[in-house]
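Colleague: Return atomic coordinates for the entry below.
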Amino acid sequence: MAPPKRRDDTTGQPQAPRRKANRGRTEDGDPNPVDIHVGARVRLRRTLLGMSQEKLGSAIGLTFQQVQKYERGANRIGASRLFDLSQVLDVPVSFFYDDMPEDMAQATPAEYSSRATGLAEEPSGFDSDLLSRQETMNLIRAYFAIPDPHVRKRVYELAKALAATGENRD
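Modeller: Here you go, the predicted model:
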């Protein structure tokens, strides 16, 4: 038995079924930048541990294809799944949101942004290509190989200071 057709409240005429909302995606249908960032952080941690997508998927009851979709931001990661990932990857849940650019953190899905005020006009996208570079991976591995957390913090502060001097030269 087919569900009854919806009727327009004003005319009583049948209406076409509503389209499913494009939840969590931008107006053009692309994944939400926050989902892309979280997925990139999953990929970063997985590769730092030398773990394959298949092994990670197996550990949390997923196929490697689903892990791929999470890492690209194509599929959103629910709260319980994010918790599972944090346990398997041995990081706090907050790790997945670390280093998120400020404008990305303020961006919202398209369905809300038109009603919200005070948001950036055009949030910049996350450059996930940076995480796929060998240089980036080597730098991250070297950084986390420093055993003393205080020394790691100083190296981080040094890198930030050097980057800032490069920006000021423009």
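Colleague: make it CA atoms for all contacts and neighbour counts henceforth
Modeller: Fine.
Colleague: which stretches of the protein form helices?
Modeller: 33-48, 53-60, 64-72, 79-88, 102-106, 110-113, 129-132, 134-145, 149-168 (DSSP state H).
Colleague: looking at those, which is buried most?
Modeller: helix 33-48 (a mean of 22; mean count of other CA atoms under 10 Å).
Colleague: I'd like the structure of this one too, to check against the first:
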Amino acid sequence: MRRMLIGMSQEKLGDALGLTFQQVQKYEKGANRIGASRLFQIGRVLGAPVEYFYEGLDGEDGGVVAAEPVHFVMDRLSTAEGIQLNSAFFAIEDPKLRKRILDLIKQLAGDNEADESGGELPHI
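Modeller: Coordinates of the predicted model:
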């Protein structure tokens, strides 16, 4: 997810690490394990501390602490579409416009509490 958030391709990450994009793909899909030194390298290239890759894990058995619905949301957010949507949304500087767009999205998704004021959604 970090790679996609900063707009880096698998090929570019692979080049920076001296790997093929296929190897990066295998790491991302979990097909191959990542050693500690490689994880450190990946973190440096992506501008993230090693701890970033362990967020959401507890210290005892490596199990994920967060509840299952959070994983579902994170799975959606970490897709290319999810990252593009979030990047575009937060690029909107006007907070009132962001709120109106959020209300519209909630309404389209069938959320009955889309407009907390109780009125109709404003036209965008």
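Colleague: so the lengthiest helix in the second structure matches what in the first structure?
Modeller: Scanning the second structure for the longest helix, with DSSP H as the assignment, gives helix 95-108. Counting by TM-score structural alignment, helix 95-108 of the second structure falls onto no part of the first structure.
Colleague: Give me the angle between that helix and helix 80-91.
Modeller: Here helix 95-108 of the second structure runs at an angle of 150 degrees relative to helix 80-91 (axes from the mean of the first three to the mean of the last three CA atoms, to 10 degrees).
Colleague: Helix 95-108 of the second structure: which residues count as buried?
Modeller: Under the neighbour-count criterion of 16 or more other CA atoms under 10 Å, helix 95-108 of the second structure has 100-101, 103-104 buried.
Colleague: ok so, going back, do you know which of the helices of the first structure lies nearest F96 of the first structure?
Modeller: Distance to F96 of the first structure, taken as CA to CA, is lowest for helix 33-48 among those, at 5.0 Å.
Colleague: chain center to the closest one, what's the gap?
Modeller: When distances are taken as CA atoms, centre = their mean, to the nearest Å, helix 33-48 of the first structure is centred 6 Å away from the chain's centroid.
Colleague: tell me what the longest helix of the second structure is packed against?
Modeller: The contact analysis (3 or more CA pairs under 8 Å, 6 or more residues apart in numbering; DSSP states H and E) places helix 95-108 of the second structure against no helix or strand.
Colleague: now do 10 Å
Modeller: helix 80-91 (3 or more CA pairs under 10 Å, 6 or more residues apart in numbering; DSSP states H and E).
Colleague: so what secondary structure elements neighbour the helix it packs on?
Modeller: Partner elements for helix 80-91 of the second structure (3+ CA pairs under 10 Å, 6+ apart): helix 2-5, helix 68-77, helix 95-108.
Colleague: Now render those as a markdown table, adding distance to E51 of the second structure.
Modeller: Formatted as a markdown table, those follow (distance: least, CA to CA, whole Å):
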| stretch | distance to E51 of the second structure |
| --- | --- |
| helix 2-5 | 13 |
| helix 68-77 | 18 |
| helix 95-108 | 31 |
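Colleague: Which of those helices sits closest to E11 of the second structure?
Modeller: That would be helix 2-5 among these, by CA to CA, at 10.9 Å.
Colleague: ok, back up a step: relative to P123 of the first structure, which of the helices of the first structure is closest?
Modeller: helix 102-106 (5.5 Å).
Colleague: on that earlier part again, out of the buried residues of helix 95-108 of the second structure, flag the one nearest to I42 of the second structure.
Modeller: I101 (35.2 Å).
Colleague: Of the helices and strands packed on helix 80-91 of the second structure, give the one that comes closest to E28 of the second structure.
Modeller: Per CA to CA, nearest to E28 of the second structure of these: helix 2-5, 9.9 Å.
Colleague: What range does the closest one cover in the first structure?
Modeller: Using TM-score structural alignment, helix 2-5 of the second structure pairs with 45-48 in the first structure.
Colleague: once aligned to the second structure, how far is that stretch on average?
Modeller: With mean CA distance after the TM-score superposition for the first structure, stretch 45-48 of the first structure departs from the second structure by a mean of 1.1 Å once superposed.
Colleague: any idea how far V70 of the second structure is from the spatially most central residue of the second structure?
Modeller: Central residue of the second structure (CA atoms, centre = their mean): S78, 3.7 Å from the mean position. Per CA to CA, to the nearest Å, S78 of the second structure is found 12 Å from V70 of the second structure.
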